[in-house]
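Peer 1: I need the structure of the sequence given here:
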Amino acid sequence: MSRPPAVARVLERVTATARRYEMFLPGQKVLVSVSGGPDSVCLLYSLHGLRRLLRIDLEVFHLDHRLRRDSGKDGEYVRRLAGRLTLPFHLRICEFEPKDGDSIEAWGRGMRMFYSAEVRRETGAERLAEGHTLDDQAETVLIALIRGGGIDALGGIEPTLGGEVQPLIDVRRSEVEAFCGALRLRPRRDPTNQDTRLLRNAVRLKVLPAIERSVGRDVRATLARTADTIRQDEHFLKRLALEAAEQLVEEQPDGFGIDAVGLLTVPRPIAARVVRDLMYRLEAAPTQESIEAVLDLAAGRPGRRRDLAGGLVASRDSGYVSLSRTSPESRV
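Peer 2: The predicted structure is shown next:
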């Protein structure tokens, strides 16, 4: 039986994306993260329709973040979908709450990664499939511009990152809705997605439409293509930084030592990346001020010391800039 055009279009796009980014290997078990919303429901049904072509086994994961009184209904809906498709279902209920000042989006993603990693370990799933779309990619680029992110942030959502894959990253949100409509699916609708006090919602519902009205053209695909181009440059710079780090960095008992003279001989953007990556390895969030402070120490005289963001300290001796923690409790 032939598929509705809206369904065939998405399946063709997902197949091309999966092959382009080599998302799956034959025989792999894939854990599909399903919130119950249109994007993740489309993702689940797309991968289910392509499972034989891609030669993958599917299991379904849902996390109840407990952010709404009726959030448990989302889990029951996803459970029914999994049952309809005769797929194993894994439910986790979040045991934590966001702290005051936390970004709800960032906190929610952190919780999904935490609990999905637990389920992946239990099931042996080698991939986690998420439902980010081309529209999400465009929004992410604009958010990075608003927040002042660097080139890595402007590269947007990685189609493949470790074991996480984004099969819908080339699919428009309008195509997701058409897909669900063609199959008579009724995804859950999260009312908080209409709250424009949240930055992503404001960008989605107000900023992007205003830009498109002003210029008289669709900009989402353009922003997504821009992210793709920037991401390729980011990958190249990352390789250069890793190669430089192999020559310049040595591990120390409490952190890392960086060859001060050597750090100054590499291009400054690469030197900054070396420093930034070491801060991440020390589980601190790098800031521009902290990175500049380390580079300043490398260029200056020995004997100086700087306290950095995230509980790090940098000190300059005769040959190295040492980067370490002030104490284990100083992590942020």
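Peer 1: CA atoms for contacts and neighbours, from now on please.
Peer 2: OK.
Peer 1: Excluding chain neighbours, give the residue nearest to the most centrally placed residue in the chain in space.
Peer 2: With distances taken as C-alpha atoms, centre = their mean, Ile157 lies nearest the centre of the chain, 5.4 Å away. Nearest residue to Ile157 in three dimensions, chain neighbours excluded: Gln137, at 6.1 Å (C-alpha to C-alpha, 6 or more residues apart in numbering).
Peer 1: distance of the one you found from Asp233?
Peer 2: 17 Å (C-alpha to C-alpha, to the nearest Å).
Peer 1: between the two, who's got more neighbours?
Peer 2: Gln137 (27 against 14; other C-alpha atoms under 10 Å).
Peer 1: Now name the helix or strand holding the more buried one.
Peer 2: According to DSSP states H and E, Gln137 maps onto helix 134-147.
Peer 1: before we move on, what about Phe256?
Peer 2: Going by DSSP H and E, Phe256 is in strand 255-259.
Peer 1: Likewise for Glu59?
Peer 2: Going by DSSP H and E, Glu59 is part of strand 57-64.
Peer 1: Would you map the helices across the stretch 201-332 of the chain?
Peer 2: Remark: helices assigned in the stretch 201-332 of the chain by DSSP state H, counting those that start in this stretch are 208-215, 220-248, 260-265, 268-281, 288-299.
Peer 1: Next, the second sequence, to be compared with the first:
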Amino acid sequence: MTRAAGGAPGSSRRLPETGAVLEVRRAVRGWLADYAPDAGQGVAVALSGGADSLALTAAAVVEAAAVDALVVDHQLQSGSDKVAAEAAAKALSLGCRSAHVLPVEVGSAGGLEAAARQARYAALDAARGGLPVLLGHTLDDQAETVLLGLARGSGGRSIQGMAAFAEPWGRPLLGVRRAVTRQLCADLGLTPHEDPHNSAPEFTRVRLRHEVLPLLEEVLGGGVAGALARTAEQLRDDGAVLDALADELLHVASAAPVRAGGPSGGDGPHNDGADSDCPTLSIETLATAPAALRRRAIRAWLRAGGAKALTNKHLQAVDELITAWRGQGGVAVGGGAPGSRLVAAREHGRLTLRLHGSR
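Peer 2: Here you go, the predicted model:
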């Protein structure tokens, strides 16, 4: 469903200058300046009807050239169509150029949370019309994401949190507390929708929100959410530098020849699997690189070669082909094609990634 707004969006829309309104507006204005300075066609906003996305929509209408509201109806609860229609109506009353309700079918792969997320992002991407999509994730959401990543224990990358912009997804409110978005709604007389899933204890993120983070704040004397968010930002900056150095290492390792009779030559049987488009890498070059760069390079190389759902166990096993060679066979990583599997192996001084027929 698409509904056109009657009013003109943009700077003509006025909001009361309360502390909460000004804070959210500054956040949106700063994001637009940093990441979408030429967004003359406007932006899209993912609107659930909750406080965070309502606050974001209200501020975006004032700060952006135009706003199209995208309301995803997951159809998981009775009356979800009415909730979506109400959110669309609020978007138009705030001054959005248009409001689109996007019904989706949620599957079951990976659990309800993951399946709903996949369906939601696919629908938003299909409906955005080339515009960046602003999401209402707050500083509190960022803190929860960092804690979830910490539990996975897969290194600095897993606790970098969410990016302010990962095209086409924008998150202007990562520095804004959830309490501020609720206050903005109160200041504007908006009644946010309270999703029952946001208080359902069977979801890990809900328990983090209502049990773990409050306990950490109490035990550590406050400021935990902000500290986690700052840590994520610092790790993201560090990660960008390490990723660039890892790319350089991959370039050198793929171009390096194998020295005849060298310490890395003659190892491993020749692999008769089908070649992939992934270049082979010099074992010697990788073995002499710092561990942090080598592991990042391996991860990027595997992903470029089609590996899916990489785990720390996969990465460790492939790294041992380089640093702890004992004559072991190749490492099967997620990916490949029907009837085949993707295998990383050590062959004649090179690290290879090939498709093997199923046996």
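Peer 1: Wait, Leu174 of the second structure touches Thr138, no?
Peer 2: Yes. With contacts counted by C-alpha atoms under 8 Å, Leu174 of the second structure reaches Thr138, the gap being 4.4 Å.
Peer 1: Mutual contacts of these two, please.
Peer 2: Counting by C-alpha atoms under 8 Å, 6 or more residues apart in numbering, Leu174 of the second structure and Thr138 have no shared contacts at all.
Peer 1: close enough to count as contact, Arg188 of the first structure and Gly37?
Peer 2: Yes. If you go by C-alpha under 8 Å, Arg188 of the first structure and Gly37 touch, sitting 4.9 Å apart.
Peer 1: So for the two, which residues contact both of them?
Peer 2: Contacts common to Arg188 of the first structure and Gly37, judged by C-alpha under 8 Å, 6+ apart, are absent.
Peer 1: just to revisit the earlier point, what separation do you get for the residue nearest to Ile157 of the first structure and Ile146 of the first structure?
Peer 2: Relative to Ile146 of the first structure, and taking C-alpha to C-alpha, Gln137 of the first structure is found at 14 Å.
Peer 1: go on, Arg172 of the first structure?
Peer 2: For Arg172 of the first structure relative to Ile146 of the first structure (C-alpha to C-alpha), the value is 23 Å.
Peer 1: neighbour count winner among these two?
Peer 2: The residue with more neighbours, out of Arg172 of the first structure and Ile146, is Arg172; 20 against 11, by other C-alpha under 10 Å.
Peer 1: any idea what the more buried one aligns with in the second structure?
Peer 2: Aligned counterpart of Arg172 of the first structure in the second structure: Arg177 (TM-score structural alignment).
Peer 1: where along the stretch 51-200 of the first structure do the helices fall?
Peer 2: Using DSSP H, counting those that start in this stretch, helices in the stretch 51-200 of the first structure cover 72-84, 104-123, 134-147, 151-154, 173-182, 199-202.
Peer 1: buried stuff in the third one?
Peer 2: Yep, that's helix 134-147 of the first structure we're talking about. Leu134, Asp135, Asp136, Gln137, Ala138, Glu139, Thr140, Val141, Leu142, Ile143, Ala144 (16 or more other C-alpha atoms under 10 Å).
Peer 1: Quick check: that helix compared with the second structure, mean distance?
Peer 2: For helix 134-147 of the first structure, the mean deviation from the second structure after alignment is 1.2 Å (mean C-alpha distance after the TM-score superposition for the first structure).
Peer 1: What is the neighbour count of Leu50 of the first structure?
Peer 2: 16.
Peer 1: for Arg301 of the first structure, that is, sorry about that
Peer 2: By other C-alpha under 10 Å, 11 other residues sit near Arg301 of the first structure.
Peer 1: from the buried residues of helix 134-147 of the first structure, which single one is nearest Arg80 of the first structure?
Peer 2: Asp136 (26.5 Å; C-alpha to C-alpha).
Peer 1: corresponding residue for that closest one in the second structure?
Peer 2: By TM-score structural alignment, Asp136 of the first structure lines up with Asp141.
Peer 1: residues touching the residue lying closest to its match once chain neighbours are set aside, list them.
Peer 2: In this structure, Asp141 of the second structure finds its nearest non-sequential neighbour in Leu174, 7.8 Å apart by C-alpha to C-alpha, 6+ apart. When contacts are counted by C-alpha under 8 Å, 6+ apart, Leu174 of the second structure touches His137, Thr138, Leu139, Asp140, Asp141, Gln142, Ala164.
Peer 1: on that earlier part again, the strand holding Glu59 of the first structure aligns to what range in the second structure?
Peer 2: Strand 57-64 of the first structure maps onto residues 66-73 of the second structure, going by TM-score structural alignment.
Peer 1: Need the residues that contact the matching stretch.
Peer 2: 9-10, 41-48, 57, 60-61, 80-81, 84, 87-88, 91, 96-104, 120, 123-124, 127-128.
Peer 1: From the residues you listed, list the buried ones, please.
Peer 2: 9-10, 42-48, 57, 60-61, 80-81, 84, 87-88, 91, 96-104, 120, 123-124, 127-128.
Peer 1: ok, and the closest non-adjacent residue to Leu293 of the second structure?
Peer 2: Ala246 (5.2 Å).
Peer 1: Please apply the same query to Gln183 of the second structure.
Peer 2: Ala20 (6.1 Å).
Peer 1: That neighbour -> the first structure?
Peer 2: By TM-score structural alignment, Ala20 of the second structure lines up with Ala6.
Peer 1: before we move on, what about Gly130 of the second structure?
Peer 2: Going residue by residue (TM-score structural alignment), Gly130 of the second structure aligns to Gly124.
Peer 1: and the closest residue to that match other than its chain neighbours, what is it in contact with?
Peer 2: Nearest in space to Gly124 of the first structure, with sequence neighbours left out and distances taken as C-alpha to C-alpha, 6+ apart, is Lys29 at 7.2 Å. Contact analysis of Lys29 of the first structure by C-alpha under 8 Å, 6+ apart lists Ile56, Asp57, Leu58, Glu59, Gly124, Ala125, Glu126, Arg127.
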